[in-house]
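Colleague: sequence? don't have it. structure:
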């Protein structure tokens, strides 16, 4: 498949709240649609299922990938799955977080490290990158020279680890071993805020 195939990453920003450890914050989330004019894979179903479905615009949805189990990244997943018929995929280490948001509704499948996901003839590979949560995953799409990092890596450095189900040394190890080893020109499509690149973030990730 050539670069003019139409495979691309589309960003939709949705707004809502994030709640954990007894606190609630207003947040804007990046929802990513990866694919072409016929089918897409959704990375993080945040806040607004109707808005995401409208962005899908009738294309076949191959999967709804949850980069982690925080409520702002999975809140719209069941409704979006019902609307599109696509399976919701989550790493099993984040099942406890999922169950607090969607009791009685299981994810449809599990993410595992190294798992390939196909969309529009292009392979996306799951990278288990724990630290922000125990089940946090990133999605590497070599064809697009891109990685979808969820809340693991942002413009400016690592994601937050000050709350339950997180650990700072673990996220640093994940980033250094799984993300910073990608080519420097790899674009990092984040869960919140602007894009960055692997090369730009290497100086922002301490070794200890």
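Modeller: Looks like it came in fine. For clarity, every value in this text was computed on a predicted model and none was experimentally measured.

Colleague: For the rest of this, base every contact and every neighbour count on C-alpha atoms.
Modeller: Will do.

Colleague: Now do the strands in this structure.
Modeller: When assigned using DSSP state E, the strands of the chain occupy the ranges 8-20, 23-35, 39-43, 60-65, 88-90, 109-110, 116-119, 122-128, 137-141, 146-150, 153-154, 157-158, 187-190, 196-197.

Colleague: how about CSV for those, with mean neighbour count and distance to residue 179 added?
Modeller: Below are the strands of the chain laid out as CSV (neighbours: other CA atoms under 10 Å; distance: least, CA to CA, whole Å):
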stretch, mean neighbour count, distance to residue 179
strand 8-20, 16, 19
strand 23-35, 18, 18
strand 39-43, 24, 17
strand 60-65, 24, 18
strand 88-90, 24, 19
strand 109-110, 16, 21
strand 116-119, 18, 17
strand 122-128, 21, 9
strand 137-141, 27, 9
strand 146-150, 26, 8
strand 153-154, 28, 9
strand 157-158, 20, 11
strand 187-190, 25, 9
strand 196-197, 20, 10
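
Colleague: Got another one to weigh against that:
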């Protein structure tokens, strides 16, 4: 069966450091007509289940553990039997949202997850969060960047567990080295490409945001 990427937008809140903000999140579903993985189970397990449309969910992959990216993960896992996968450096953030549960498995840099015959390579890209990862699917000409890289620049680094020089290093060394035509599918907002973002690295550093 043909592998496809399905896109769902869910709405909820992001909370950290005593503040709460309304957010819309991108949920990405990668698979074929029989099986799939979910990248970032945000806000609405029911909506994600409807988008799966009866397919077997093999894994719930967390790009990082800010609450708006993982709040629906335990409910979705309970209803599907899928394993939740998270980089261990983000466990402190996970525990802020789900103190009584834990992910089922760990993500590691260089790890390859295969769904419907398509490889997703884990790239550890700390900065927005210590355990932030991106998922590179060369066969799909796509990288799923969570909140590490957006259209227009890096993810936010002004809150706990984040660091601007680290995210710049991650983007420069792990993402901008991908082919320029690679589609960047982000955690919020519109998609972009590596080629569109690469020329602006010096501007981001100068802004230092």
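Modeller: Sure, I can see it. Not measured: the values here are computed from a predicted model.

Colleague: Export the strands of the first structure to CSV and append columns for distance to residue 49 of the first structure.
Modeller: Below are these laid out as CSV (distance: least, CA to CA, whole Å):
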stretch, distance to residue 49 of the first structure
strand 8-20, 10
strand 23-35, 11
strand 39-43, 11
strand 60-65, 12
strand 88-90, 13
strand 109-110, 19
strand 116-119, 20
strand 122-128, 23
strand 137-141, 21
strand 146-150, 18
strand 153-154, 24
strand 157-158, 28
strand 187-190, 19
strand 196-197, 27
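
Colleague: right, so of these, which gets closest to residue 204 of the first structure?
Modeller: With respect to residue 204 of the first structure, and counting by CA to CA, the nearest of the strands of the first structure is strand 157-158 at 5.0 Å.

Colleague: Give the aligned range of that closest one in the second structure.
Modeller: Mapping strand 157-158 of the first structure onto the second structure (TM-score structural alignment) gives residues 153-154.

Colleague: Centre of the chain to that stretch, how far?
Modeller: Distance, stretch centre to chain centre, for stretch 153-154 of the second structure: 15 Å (CA atoms, centre = their mean, to the nearest Å).

Colleague: can you check stretch 144-162 of the second structure too?
Modeller: Counting by CA atoms, centre = their mean, stretch 144-162 of the second structure comes out at 11 Å from the chain centroid.

Colleague: so how far is the first residue of that stretch from its last?
Modeller: End-to-end distance of stretch 144-162 of the second structure: 19 Å, with CA to CA, to the nearest Å as the criterion.

Colleague: who are the neighbours in contact with the counterpart of residue 171 of the second structure in the first structure?
Modeller: By TM-score structural alignment, residue 171 of the second structure lines up with residue 175 in the first structure. Applying CA atoms under 8 Å, 6 or more residues apart in numbering, one finds that residue 175 of the first structure lies in contact with 129, 152, 153, 158, 205.

Colleague: Residue 30 of the first structure too?
Modeller: By CA under 8 Å, 6+ apart, the contact set of residue 30 of the first structure is 11, 12, 13, 14, 44, 46, 190, 191, 192, 193.

Colleague: and if you look at residue 161 of the first structure?
Modeller: Contact criterion CA under 8 Å, 6+ apart gives 131, 132, 133, 167, 168, 171 as the residues in contact with residue 161 of the first structure.

Colleague: Which residue, neighbours along the chain excluded, lies closest to the last one?
Modeller: This means residue 171 of the first structure. Leaving aside its chain neighbours, residue 171 of the first structure sits nearest to residue 131 (3.8 Å; criterion: CA to CA, 6 or more residues apart in numbering).

Colleague: same thing with the second one?
Modeller: Counting by CA to CA, 6+ apart, the nearest residue to residue 132 of the first structure once its immediate chain neighbours are dropped is residue 166, at 4.9 Å.

Colleague: What's the local residue count around the one you found?
Modeller: 18 (other CA atoms under 10 Å).

Colleague: what residues are up against it?
Modeller: Counting by CA under 8 Å, 6+ apart, residue 166 of the first structure has contacts 130, 131, 132, 133, 134.

Colleague: now do 6 Å
Modeller: Listed by CA atoms under 6 Å, 6 or more residues apart in numbering, the contact partners of residue 166 of the first structure are 131, 132, 133.

Colleague: how near is the counterpart of the second one in the second structure to residue 85 of the second structure?
Modeller: Spelled out, that is residue 132 of the first structure. If you follow residue 132 of the first structure across to the second structure using TM-score structural alignment, you land on residue 128. Residue 128 of the second structure is 18 Å from residue 85 of the second structure, where distance means CA to CA.

Colleague: Kindly report the same for residue 41 of the second structure.
Modeller: Going from residue 41 of the second structure to residue 85 of the second structure by CA to CA gives 11 Å.

Colleague: got it, and residue 192 of the second structure?
Modeller: For residue 192 of the second structure, the distance to residue 85 of the second structure - CA to CA - is 25 Å.

Colleague: try residue 25 of the second structure
Modeller: Residue 25 of the second structure sits 18 Å away from residue 85 of the second structure when distances are taken as CA to CA.

Colleague: Residue 203 of the second structure too?
Modeller: 34 Å.

Colleague: Now for the residue nearest to residue 140 of the first structure when sequence neighbours are not counted: which residues touch it?
Modeller: For residue 140 of the first structure, ignoring the flanking residues on the chain, the nearest one in space by CA to CA, 6+ apart is residue 147 at 4.3 Å. Taking CA under 6 Å, 6+ apart, we find residue 147 of the first structure in contact with 139, 140, 141, 188.
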